[in-house]
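Q: No letters, just coordinates:
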């Protein structure tokens, strides 16, 4: 995702632009999830068919929102069904770039900048060029960049292509509670760290800081007597929280001034984060070097020198978590 608010918006709290290409990739003509009306789905959004090999997920490892999609694709076993393009961690004002690939060109789409796929779809596209994005490989057009729906639909709409032992990321018996938990995680934690980092005044920063750590304290308490957010099994809620926790000590603690304490100083959350990191599908999607390069190099308003810190020591992620 590209964050368009800047540190110099004096006096203003950070507001995320949540307007995305609303298209959906569905197995049928109508959504499969009966609670979708409550989730805020656009009933008039264009519909594309589920078709193995037709689409490419473009998702930078540096970005927490894109990281979600990489994890869900892996957990569900969709690697041979939807290909994966990986832009590099840094970008200019135009677009994420495929500078990790030979000659700086995505080997499937044949483009240097993700912006090209957006312009193929909307020639005068004026919003941010964001990841994750799903691109149709033949036309090289972006289908959707609506990140909450991308992972939702990978679960509900691509079920016929999941691996046999894929986890139930949206268990029906706790889905309504899970929606409430995910809403709080998004507004107060996923977006809360950005609210701190891009605060335009001391007042807005302090208000954001209090909200963030109130939510982290709530999560610390919730995870003290349960292994995962919804109980004994990994769900979409865990995926959504994990990508922020993985970036907390390397980036958000210092770069975004979320520094009441480190993640590693909150016993339940730190054990929970390590538990997920050591679970297949999670840790191998995390590249701490790319994460630090992205935030410290791209956010020039916050870090004008572009210096990327050497620390912190990240070896603790592989230590026993004791939550089996």
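A: Good, I have the coordinates. Given the structure is predicted, the values throughout are model-derived calculations rather than measurements.
Q: can we go C-alpha only for contacts and neighbour counts from here?
A: OK.
Q: Show me where the stretch 101-250 of the chain has its strands.
A: Here the stretch 101-250 of the chain has its strands, by DSSP state E, counting those that start in this stretch, at 133-136, 141-144.
Q: Now do the last one: distance to the chain's middle.
A: For strand 141-144, the separation from the chain centroid amounts to 18 Å (computed by CA atoms, centre = their mean, to the nearest Å).
Q: From the contact counts, what lies against it?
A: If you count contacts as 3 or more CA pairs under 8 Å, 6 or more residues apart in numbering; DSSP states H and E, strand 141-144 packs onto helix 114-121, strand 133-136.
Q: got a list of contacts for the last one?
A: With contacts defined as CA atoms under 8 Å, 6 or more residues apart in numbering, strand 133-136 is touched by 54-59, 117, 141-147.
Q: switch the cut-off to 10 Å
A: The contact list for strand 133-136, computed with CA atoms under 10 Å, 6 or more residues apart in numbering, reads 1, 21, 25, 48, 53-60, 66, 69, 82-85, 109, 114, 117-118, 121, 140-147, 150.
Q: re the thing from before, how about the strands of the stretch 101-250 of the chain, which one is nearest residue 168?
A: Closest of the strands of the stretch 101-250 of the chain to residue 168 is strand 133-136, at 22.5 Å (criterion: CA to CA).
Q: got another, please set it beside the one above:
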């Protein structure tokens, strides 16, 4: 999620909160990320080493939430410690305002941009999360969120917990990649194309693509429990992080309002199934999610007023998806309790 650049053009902006909507234009995500990889063989100069790196996230951000969920499912909490930035930021950077004195206790910095500038002085693109920082140098390694979670599955295997699931199994990778591409284009990024559209035409085109894809996913998930195969995979993680924000943010704030998620029976049950699965709902902070979108996107919500709703208790109702079969963790086991210091507020 971009913190310091104009998300429609990538150009620097002097607006206090950043600028997200270009009048008359279509939202285009700046996808120029730091492509360095952390691998078992260290081919990019950054070998997998437990404790060497720090995963920087915001619980508000759907792209960062992917990494939070995968890290927990695989049991990488000790090998890859996590820093949580606050839910809001200004046009320059995410900040560590949740920590004492507003400074990350390990990296010793107040703003994530400091880690970016340490490696790339004058870095001009978005200061985004998730990012992985090399603690030994204080320099950002990567913010390339799409391969980041794949690498956690494939490159960090020596540090996975016993019973960790296969989220990117070899036999299903082609199908997972295909589903991920469609979901990204029409759903993950599609909600932003609705919300940041600068014209009626751009908005309505994105709106049609979004709900056509949600309808197709509903048809698929009406007959199978998970998107690919009979276990949770990377594809489910990527769809979940958008669905869990849908009613709280995207339905109203981004005008994705044909229906609420709670009014789409199959997807609502599917999302609740995942939410109740250890590693998913126990990483979600609805307060952070709402604070970010409604307070930061001032060109959409000028007052910064954060809605009191929606009622979240529905997330805890029975979903009935067990009847479709499937094994959430395949031959593995659920992750253990959330580590101290990483808990999120429970739904009342």
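A: Now that the structure is in, tell me what you want to look at. All figures in this text were calculated on a predicted structure; none of them were measured in a lab.
Q: circling back: deepest-packed of the helices and strands packed on strand 141-144 of the first structure, please.
A: strand 133-136 (a mean of 25; mean count of other CA atoms under 10 Å).
Q: Which strand or helix spans residue 38 of the first structure?
A: helix 36-39 (DSSP states H and E).
Q: ok, and for that helix, which residues are buried?
A: Residues of helix 36-39 of the first structure classed as buried: none (neighbour count, 16 or more other CA atoms under 10 Å).
Q: Read off where that helix ends up in the second structure.
A: Against the second structure, there is no aligned range for helix 36-39 of the first structure (TM-score structural alignment).
Q: Which stretch among the strands of the stretch 101-250 of the first structure approaches residue 312 of the first structure most closely?
A: Nearest to residue 312 of the first structure, of all these, is strand 133-136, at 30.7 Å by CA to CA.
Q: how far apart are the closest one and its match in the second structure?
A: With mean CA distance after the TM-score superposition for the first structure, strand 133-136 of the first structure departs from the second structure by a mean of 0.3 Å once superposed.
Q: residue range for the biggest helix by length in the first structure in the second structure?
A: The residue-count maximum for a helix in the first structure (DSSP state H) belongs to helix 202-222. Aligned using TM-score structural alignment, helix 202-222 of the first structure spans residues 200-220 in the second structure.
Q: go on, stretch 112-132 of the first structure?
A: Aligning stretch 112-132 of the first structure against the second structure (TM-score structural alignment) gives residues 110-130.
Q: how far is that stretch from where the chain is centred?
A: 19 Å.
Q: Start and end of it, how far apart?
A: 16 Å (CA to CA, to the nearest Å).
Q: Tell me where the stretch 51-200 of the first structure has helices.
A: Taking DSSP state H, counting those that start in this stretch, the helices of the stretch 51-200 of the first structure run over residues 64-75, 114-121, 147-156, 175-184, 192-197.
Q: picking up where we left off before, residue 307 of the first structure is nearest to which of the strands of the stretch 101-250 of the first structure?
A: The nearest among the strands of the stretch 101-250 of the first structure, by CA to CA, is strand 133-136 at 28.8 Å.
Q: residues in contact with the most centrally placed residue in the first structure?
A: Closest to where the C-alpha atoms of the first structure average out (CA atoms, centre = their mean) is residue 65, at 1.6 Å. Counting by CA under 10 Å, 6+ apart, residue 65 of the first structure touches 1, 59, 130, 131, 132, 147, 148, 190, 240, 243, 244.
Q: Can you tell me the residue that sits opposite it in the second structure?
A: So, by TM-score structural alignment, residue 65 of the first structure is matched to residue 63.
Q: Next, work out how far apart that match and residue 129 of the second structure are.
A: Separation of residue 63 of the second structure from residue 129 of the second structure (CA to CA) stands at 7 Å.
Q: got any residues that touch both of those two?
A: In contact with both residue 63 of the second structure and residue 129: 1, 57, 144, 145, using CA under 10 Å, 6+ apart.
Q: among those, who's most crowded?
A: Using other CA atoms under 10 Å as the neighbour criterion, residue 57 leads these with 28 neighbours.
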